[in-house]
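Asker: next comes the sequence, and after it the predicted model I'd like to discuss.
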Amino acid sequence: MTKMIQCISPVNGRVYAERPALTLAEAEAAVARAKAAQPEWAERPLDERIALVKAGVARLNEMKPQVVEELAWQMGRPTRYGGEFGGVNDRTNYMSEIAAETLSPMVVENSNLFERRIEREPHGLVFIVAPWNYPYLTTINTLAPALIAGNAVILKHATQTLLVGERLAEAFHAAGIPEDVFQNVVLDHHVTEELIGSRAFGFVNFTGSVGGGAAMEKAAAGTFTALGLELGGKDPGYVMDDADLDAAVDSLMDGAMYNAGQCCCGIERIYVHESLYDAFVEKAVDWVKNLKLGNPFEETTTLGPMANRRFADMVRSQIADAVTDGATALIDPALFPEDDGGAYLAPQILVGVNHEMRVMREESFGPVVGIMPVKDDDHAIAMMNDCDYGLTVSLWTADSTRAARIGRRLETGTVFQNRCDYLDPALCWTGCKDTGRGAALSPLGFHSVTRPKSYHLKKVTK
């Protein structure tokens, strides 16, 4: 019996899309086609591969109205925000610009006696397991460099964003990238794990939960398959005594609430120097009260539903537990009438929180943030590091030297000063602790989708 994979829309709770999952035999056939097509793709000139990838992204841009509407139905993001095209374009363009230099051989010697160099060689077949929260951006982070570097790619998208892989394949194939070189597939967990366990791929990039990352590692155990894992986050902001208070409130609260809080590097906990704490909290509450929760297709909506009711229920339980344990919720849910026990969830600010509470330790991935006062930098550093995750931190101060000094003591992948919730394609996107391992974007992103090969060529026999 064919297994159907269903996307339940958070907008109205109905089945928005469903597709049959491939059987193991069908998935193995897709892998075989990709591996057969990859050598010819890798033989194409680099400039040609770059041009085709950029043309694929250009085709995707032409589909913007359809893509934006589908995203709202699939995962609830308000249409007013227009999709993810800015980031997709910027990241593709940057990785295209640095490809020639990054992928060029590292020449150690080229003399009349020896030629010694290190080249970057594609893994062969790259498997992308993409998440639903930023479904185009997270895919393009690996898809663009993998194809540019000469790999074939198989993409498995999240159930919640079933149609994203189809749109990417449609756009890239229309641009001229061979259908076997880039394939979108629908797989269940069992078939996914079977493929990884059989060494079907040279590199697997997974973005998702810590549990999902553990499942990937377990499936790959003993295969020595290279893995890139971007997992959970509990990213903190720290507002120092010399911070621009208004700018800090605006950026940090946007970082906490945008996309209904469903951001890998969203702000989930905020520490404020005690001298600014009361003012920060007051301004933060006013900021959140200006949000408009509602139908993502309405122009006035700034906060749509969470992607799935079970995600909203988990955040509700974190908030309820925190209040039971002594926290104070500052936002009256009555201000947000869509909070009906379904996927629509009122935003919340919690004070009186501590690190014994789930909401300050577990990933929330929803529109809730806890705010705590701290007495000095050492106190803030201890609080920020008291976490199982390490993706980004956001430091608010007028002193860059101070920010860098604090940053060196933080267990994290990226240190921001006076900004948050942002990916710079020129910098490595990475994490530590339970956030995972690996690198995307920057020259190191190309290193992830290739492997080094050394050449030691002796030109004489004596």
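Answerer: All right, it came through fine. Since the structure is predicted, the reported quantities are computational estimates derived from the model, not experimental observations. Numbers count the residues shown, from 1 in each chain.

Asker: only C-alpha atoms for contact and neighbour calcs from this point on.
Answerer: OK.

Asker: where's the residue positioned nearest the centre of the chain relative to V88, distance?
Answerer: The centre of the chain sits closest to T138, judged by CA atoms, centre = their mean, with a distance of 4.8 Å. Distance, T138 to V88, by CA to CA, to the nearest Å: 9 Å.

Asker: and here's the other structure:
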Amino acid sequence: MTNMIKTISPINGEVYVERPLATVNEIDDVLIKAKLAQQAWSAMSVAERAQICTAAVDAFVANKEVIAKELTWQMGRPIRYSQGEVGGYEERARYMIEAAEEALAPLQLEEKAGFTRYIKREALGVVFVVAPWNFPFMTAINAVMPALMAGNAVVLKHSAQTPLCAERMVESFEKAGLPAGVFQYLHLSHADTESIIASDKVDYVAFTGSVAGGEMVEKAAAGTFKGTGLELGGKDPAYVRADANIDQAVETAIDGAFFNSGQSCCGIERIYVQESVYDEFVEKAVALVNGYVLGRSDDESTTLGPVVKASSADFIQGQIDEAIAQGAVAHIDSKAFTMAEKGTPYLAPQVLTNVDHSMRIMQEESFGPVVGIQKVADDEAAITLMNDSEFGLTASVFTTDVEAGIAVGERLETGTFFINRCDYLDPALAWTGVKNSGKGCTLSSLGYDYLTRPKSFHIKLP
């Protein structure tokens, strides 16, 4: 009997979609097709590739209502927000298309008598993209679009929670007339995923997921000398200075903590507030969280949906319970959120104070609707605590003194630094992390450096 993946919707606990896992022969066929198709694709001009990729984005956006509904049922984001992911996908995809001409242009060197010298950027070959379920389209397009625009072929493996996302992406490129074999998807077991990473038919791996998943990628790729890009999540901090606009800081930081039920790699998971504005911040944050509506994701009135699985809810609640046992103070009455029920993915949001770094809630990735808020005396204390983490994806400072904020940011161990915003990817900026948040870079013109190889031309003129 063929092995199947079954996507259990967090909305009702029922199977929403099921797909057969690819067989060994099907995997080999896809990789061989990709290798062959890539040669002709890379021979096309950047402008020709841009025309097809733009048409693919158009086709994808035209289907946004269907895509949004499927997204909601697969991973549980409230329907009122699901089309926003299509918008984010479009923004990133179009930017990377526009950036390609300049980013991929040969690097011309200064004149040298009797010589012509330049450096070209060549496609790597076949790029294997392993994408997660939490922002399934936006995370995938970060690597897929620049890989294709650079002249690579792409094989996409999506999470078993969101298999339709891979299918919809590939479908839009097929409608746009992308040559067969250039962009394909596979539904895979963990073992087959590892085999592909190790395969000599794959030239680069772009992975978004857990630290454990990143370790698997590095082990599987060891000895192959292929590049790997790893985006592994975070425990992202925000710092509210005494001079901040408190209303704006509360609105932005709390949304950054609870949007998508807290299931964001760059979501705010810990907040440090200068002591003179601490009480005001906490009071307003608690009021805002108490206004959330926890409910079924297909209900337009829902502002906070379920987490992806009941086991995830249990893990997050375990962190909360342990912190409370260690002295943390819970500010949200979970009983007020009537949809919350133990043993289901429906989890009440929580705001914790009297927390410290001895608690898992301030050190271990939660990936759920909970945030710890800690009082600090000054910038120095905040910087020390913000850097006290194994992760370093993003960090935010809320202040009206931009120069002081930048001075804090210069000392933070992070891939992206924000002032007065958070939880957002600007496609013109490099998306990267430090420490256990991973390595490599996607988005911006720099993202193309990781999906191409330099080739130097050193020509002595006759």
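Answerer: Great, that's in hand. Fair warning: this is a prediction, and the values are worked out from it, not measured in the lab.

Asker: quick revisit: any idea what the residue nearest to the centre of the first structure is structurally, helix, strand or coil?
Answerer: helix (DSSP: H, G, I helix; E, B strand; the rest coil).

Asker: residues near the closest residue to it other than its chain neighbours, how many?
Answerer: Sequence neighbours aside, A130 is the residue nearest to T138 of the first structure in space, at 6.6 Å (criterion: CA to CA, 6 or more residues apart in numbering). Neighbourhood size, A130 of the first structure [other CA atoms under 10 Å]: 26.

Asker: who are the neighbours in contact with A130 of the first structure?
Answerer: By CA atoms under 8 Å, 6 or more residues apart in numbering, the residues touching A130 of the first structure are T138, T139, L155, K156, H157, A158, F206, T207, G208.

Asker: what's the strand or helix carrying E91 of the second structure packed up against?
Answerer: Taking DSSP states H and E as the criterion, E91 of the second structure maps to helix 79-103. Judged by 3 or more CA pairs under 8 Å, 6 or more residues apart in numbering; DSSP states H and E, helix 79-103 of the second structure is in contact with helix 46-62, helix 64-75, helix 136-149.

Asker: against L443 of the second structure, how distant is L429 of the second structure?
Answerer: Here the criterion is CA to CA. By it, L429 of the second structure lies 6 Å from L443 of the second structure.

Asker: give the residue from the two that has the larger number of neighbours.
Answerer: A direct count of neighbours by other CA under 10 Å for L429 of the second structure and L443 places L443 higher, at 25 against 15.

Asker: now check the first structure for the residue matching that one.
Answerer: If you follow L443 of the second structure across to the first structure using TM-score structural alignment, you land on L441.

Asker: what's the answer for A176 of the second structure, then?
Answerer: Checking with TM-score structural alignment, A176 of the second structure has A175 as its match.

Asker: kindly report the same for D378 of the second structure.
Answerer: Here D378 of the second structure is matched to D376 in the first structure, going by TM-score structural alignment.

Asker: how far is stretch 285-294 of the second structure from where the chain is centred?
Answerer: A distance of 25 Å separates the centroid of the chain from that of stretch 285-294 of the second structure, by CA atoms, centre = their mean, to the nearest Å.

Asker: can you give me the buried ones in that stretch?
Answerer: A285, V286, V289, N290, Y292, V293, L294 (16 or more other CA atoms under 10 Å).

Asker: how about the spatially closest residue to the last one that is not a sequence neighbour, what does it touch?
Answerer: Of all residues not flanking L294 of the second structure in the chain, L304 sits nearest, at 4.7 Å (CA to CA, 6+ apart). Neighbour list for L304 of the second structure: R77, P78, F258, F259, N260, S261, Y292, V293, L294, G295, S297 [criterion: CA under 8 Å, 6+ apart].

Asker: list the contacts of G233 of the first structure.
Answerer: Going by CA under 8 Å, 6+ apart, G233 of the first structure touches C264, C265, E363, Y389, G390, L391, T435.

Asker: the aligned partner of E282 of the first structure in the second structure and V397 of the second structure, how far apart?
Answerer: When the second structure is aligned by TM-score structural alignment, E282 of the first structure is paired with E283. E283 of the second structure sits 19 Å away from V397 of the second structure, going by CA to CA.

Asker: what about those two, which has more around it?
Answerer: Neighbour totals were compared for E283 of the second structure and V397, and V397 leads with 29 against 12 (other CA under 10 Å).

Asker: so the more buried one belongs to a strand, correct?
Answerer: Yes. With three-state DSSP as the criterion, V397 of the second structure is part of a strand.

Asker: that one reaches D243, doesn't it?
Answerer: No. In this structure, V397 of the second structure is not within contact of D243 by CA atoms under 8 Å, at 11.0 Å.

Asker: can you say which of the helices and strands packed on helix 79-103 of the second structure is nearest to K309 of the second structure?
Answerer: helix 64-75 (8.8 Å; CA to CA).

Asker: same for that closest one, what does it pack against?
Answerer: So helix 64-75 of the second structure, by 3+ CA pairs under 8 Å, 6+ apart, packs with helix 79-103, helix 163-175.

Asker: tell me which of the ones you listed sits nearest to G327 of the second structure.
Answerer: Per CA to CA, nearest to G327 of the second structure of those: helix 79-103, 35.4 Å.

Asker: off-centre distance for the helix or strand following the closest one?
Answerer: Next helix or strand after helix 79-103 of the second structure toward the C-terminus (DSSP H and E): strand 107-108. From the chain centre to the centre of strand 107-108 of the second structure is a distance of 32 Å (CA atoms, centre = their mean).

Asker: so which elements touch strand 107-108 of the second structure?
Answerer: strand 115-123.

Asker: so where is the strand it packs on in the first structure?
Answerer: Against the first structure, strand 115-123 of the second structure falls on residues 114-122 (TM-score structural alignment).

Asker: the matching stretch vs the second structure, mean deviation?
Answerer: By mean CA distance after the TM-score superposition for the first structure, the fitted stretch 114-122 of the first structure averages 0.8 Å away from its aligned residues in the second structure.

Asker: tell me which residues in that stretch are buried?
Answerer: Going by 16+ other CA under 10 Å, stretch 114-122 of the first structure has these buried residues: R116, R117, I118, E119, R120, E121, P122.

Asker: so what's the first one up against?
Answerer: By CA under 8 Å, 6+ apart, the residues touching R116 of the first structure are V107, V108, E109, N110, S454, Y455, H456, L457.

Asker: quick one: the helices in the first structure?
Answerer: Counting by DSSP state H, the first structure has helices at residues 24-43, 46-62, 64-75, 85-103, 135-148, 162-175, 189-197, 210-220, 245-257, 277-289, 309-324, 377-385, 400-407, 442-448.
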